[in-house]
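# Got a predicted model here, sequence first, then my questions.
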Amino acid sequence: MNLLDFLFLVVAGFFSGLVGFVTGLASIVSYPALLSVGLSPVSANMTNTVALVAVGVGALANSSREVADTGPKLVRWSLYSAAGGTIGALILWLAPEGSFESVVPAMVVFASLALLLQPKIRELSGGGDRPGIYSAALFAVAVYGGYFGAGAGVIFLAATLILTSETVWRATILKSFFLGIANLVAALIFAFSGQVHWVAALAMALGALAGGWCGPPVVKKIPPSVLRVAVAIAGFVLALWLWVK
C-alpha cells in the first residue's frame, strides 16, 4: 500500500464515520474503499470491522452523557451486543464464504421499510417498551454486525424505534455504541485470522474516529422525522448496491 492509498483510506474513513453515525451505513463507504485498494472481499470485510470500532469511540467521546443516561439497561444490552458480535465474527471466520450475504439485501430492505413505517407500526402495536423482544433483536443485529455489518445501523434503528420508547436522537447514539461493542469483540477475533490488513485498518480508523466524533452535533441539527426517512431511503439504496455488486 502506497502513501496515496493510505491518505485515500483516511478520507474514506472520515466520511464512513460521519455517514455511519448519522445513517448507520458506514460500510457503504468504507467497504468499497478497501476493495478499491486491492483487498480481497473477506480481508476487506474483516479490516472494515476492525477500523469501524473507531466510529463508536469517536461518537462516544462526543456523547458519553447520553449513553450513561441509559441506566442499568446499558450493561445488559452491552452484553447482548458483545455476545452477538462474537458469534457473528466466528460465523464469518468459519462458515463458507457467501453463505449469509445472499439474504442481506432482503434484511436491509425489510429494516428500511420498517423504519419508514415506524410511526404507524408503533401506533398499531399500542406503543410501550418490549424489553424482551428488543434484547433478542439487539443480539440478532449484533450477530449480523459481527458477520458483515452493512446496514446493521438501519436494522438497529428500526428495532429500537419500534420496540422501545427511545427518541431518534437517543437511538442514533445507542446504535453507534452497541454496534461499536459488536465490532470490537469481532475485531479481537479477527486479529487472529491473519486476514486483517493492519495498515489499511489504521488509515481507515484514523478517519473514522474523526467522522464519528463529528456525528453527534450533525444529528442534533436534523429534525427526527427527516433523519428517519433519510436513513430509510439510504437503506433502500444500500440494499440495491448489495444486490447488484
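Right, received. Where do you want to start? Numbering: from 1, shown residues only.

# C-alpha from now on. contacts and neighbour counts both.
Will do.

# Against L209, how distant is A54?
5 Å (C-alpha to C-alpha, to the nearest Å).

# so what sits against both of these two?
Listed as contacting both A54 and L209 by C-alpha atoms under 8 Å, 6 or more residues apart in numbering are G17.

# which residues of this protein fall in strands?
Counting by DSSP state E, no segments of the chain form strands.

# Just the buried positions in stretch 110-123, please.
Neighbour-count burial for stretch 110-123 flags F110, A111, S112, L113, A114, L115, L116, L117, Q118, I121, R122 (criterion: 16 or more other C-alpha atoms under 10 Å).

# wait, isn't A205 in contact with V10?
Yes: using C-alpha atoms under 8 Å, A205 is in contact with V10, at 7.3 Å.

# also this one, for the comparison:
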Amino acid sequence: MDLTHAALLLAAGLAAGTVNAVAGGGSLITFPAMIAVGLPPVAANVSNSVAVFPGYVASVAGSRADLPPWRTLAPLLPTTVLGTIAGSLVLLATPASAFEAVVPFLVLGATAVLAFQDPLRRLVGHPRDLSPRRRTVTLQAMVALGAVYGGYFGAALGVMLVAGLALVLDASLARVSAIKNLLSALVGLTTLVVFALFGPVNWAAVAVVAPATLLGGYVGAKLVRRLPPIVLKTVIVVFGTVIGLYLLWRAQR
C-alpha cells in the first residue's frame, strides 16, 4: 500500500465514521475506497465491516446521554448478535450477487418508511397505542432484520435501523439514533469476530481506516445532538435515497 492509497483510505474512514453516526451508510464511502486501492470485492466487504467498527463505538460514546435505561436495551442484544451471525455466515457461504440485487430495494423501502413515518403510524397504530406484546414482537423483528442485513452487507444499516426503530418506538429521533448507534456497534463487533476468524480480512487496510472512523464517529454523534429533529430526519431520508439509488445503479451494471 503506497501513500496515495493510505491517504484515500484515511479520508474515506473519517467521512464514513461521521456519516454513520448521523445517518448511516458510511460503508458506501469506505467500501468503494477499498475497491479502488485494489482489494477484491469480498475481501473489501469483509475488511470494511471490520474497519468501521471503531466508528460505531465512538458514536455510542458520543450519544450515550440519549440512550434509554439498560433494561430497555438488554432484550435487543441477543437478537442483534444472532441476526448478525446469520447474515455473516450467509455472506461467507453464498455468492453476493443474489442478495445485492435485493439490497437497493431494502434501503429504499427503509427510507420510505422513515419519510412516511407519520402516515404509517396512523395506519398501523402509534407505538403508545400498541399492546406491549405487539410492540415487543415488532421491535424484535425490526432489529433481527437489520442485524441480518448488517452481517451480510452493512451499507445503510443505520438508515434501516432508524426507520424500523422510529416506527415502533415512542421516542425522539435523537434517542432512536443513539439506540441505532449501540446496535450498529454490536453488529460491528459480531462481524469483526466472525470475519477475523473466517473471512479474508486485509488488516493493512483496516489499520488505516479504523482510527479514522473512530474520530469521525465521535464527531458525528455530537453533531446529531445539535440538529433539530426535522433536519436530522431530512438528512437521513435524503442520504438513504441517494444510497438506495446508487446501489440500484450498481446492481444493474
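Sure, I can see it. What you are looking at is a predicted structure, and each value in this text was computed from that prediction instead of being measured.

# After superposition, what's the TM-score here?
In this superposition the chains share a TM-score of 0.95, using TM-score structural alignment, normalised by the length of structure 1; 244 aligned residues with a C-alpha RMSD of 1.4 Å.

# returning to what we had before: who has more neighbours, A205 and V10 of structure 1?
Neighbours per residue, other C-alpha atoms under 10 Å: of A205 of structure 1 and V10, the larger number sits with A205, 29 against 24.

# Now for the counterpart of the more buried one in structure 2: which residues touch it?
Using TM-score structural alignment, the equivalent of A205 of structure 1 in structure 2 is A210. The neighbours of A210 of structure 2, taking C-alpha under 8 Å, 6+ apart as the test, are G13, V50, A51, V52, F53, P54, G55.

# now do 6 Å
For A210 of structure 2, the contacting residues are A51, V52, P54, by C-alpha atoms under 6 Å, 6 or more residues apart in numbering.

# ok, now V37 of structure 2?
When contacts are counted by C-alpha under 6 Å, 6+ apart, V37 of structure 2 touches H5.

# Against A163 of structure 2, how distant is the spatially most central residue of structure 2?
Nearest residue to the geometric centre of structure 2 (C-alpha atoms, centre = their mean): L157, 2.6 Å. Per C-alpha to C-alpha, L157 of structure 2 is found 10 Å from A163 of structure 2.

# all helices of the stretch 151-253 of structure 2, in order?
157-168, 173-198, 203-226, 229-251 (DSSP state H, counting those that start in this stretch).

# Out of those, which is closest to L73 of structure 2?
L73 of structure 2 lies closest, by C-alpha to C-alpha, to one member of those: helix 173-198, at 8.0 Å.

# Could you check the angle the closest one makes with helix 229-251?
30 degrees (axes from the mean of the first three to the mean of the last three C-alpha atoms, to 10 degrees).

# what stretch of structure 1 does helix 173-198 of structure 2 fall on?
Alignment of helix 173-198 of structure 2 against structure 1: residues 168-193, by TM-score structural alignment.

# So what's the gap between the matching stretch and the chain middle?
7 Å (C-alpha atoms, centre = their mean, to the nearest Å).

# what's the answer for stretch 58-72 of structure 1, then?
So, by C-alpha atoms, centre = their mean, the centroid of stretch 58-72 of structure 1 is 17 Å from its chain's centroid.

# buried set for that stretch?
Here stretch 58-72 of structure 1 shows G58, A59, L60, N62, S63, V67 as buried, counting by 16+ other C-alpha under 10 Å.

# and it, how far apart are its ends?
End to end - C-alpha to C-alpha - stretch 58-72 of structure 1 spans 23 Å.

# And stretch 57-66 of structure 1, by the same measure?
14 Å.

# now what about it, what contacts it?
Residues outside stretch 57-66 of structure 1 that contact it (C-alpha under 6 Å, 6+ apart): L209, G212, W213.

# let's go with 7 Å and repeat that
For stretch 57-66 of structure 1, contacts defined as C-alpha atoms under 7 Å, 6 or more residues apart in numbering pick out S176, F177, L209, A210, G212, W213, G215, P216.

# so how far is R170 of structure 1 from the second one?
Taken as C-alpha to C-alpha, the spacing of F177 of structure 1 relative to R170 of structure 1 amounts to 11 Å.
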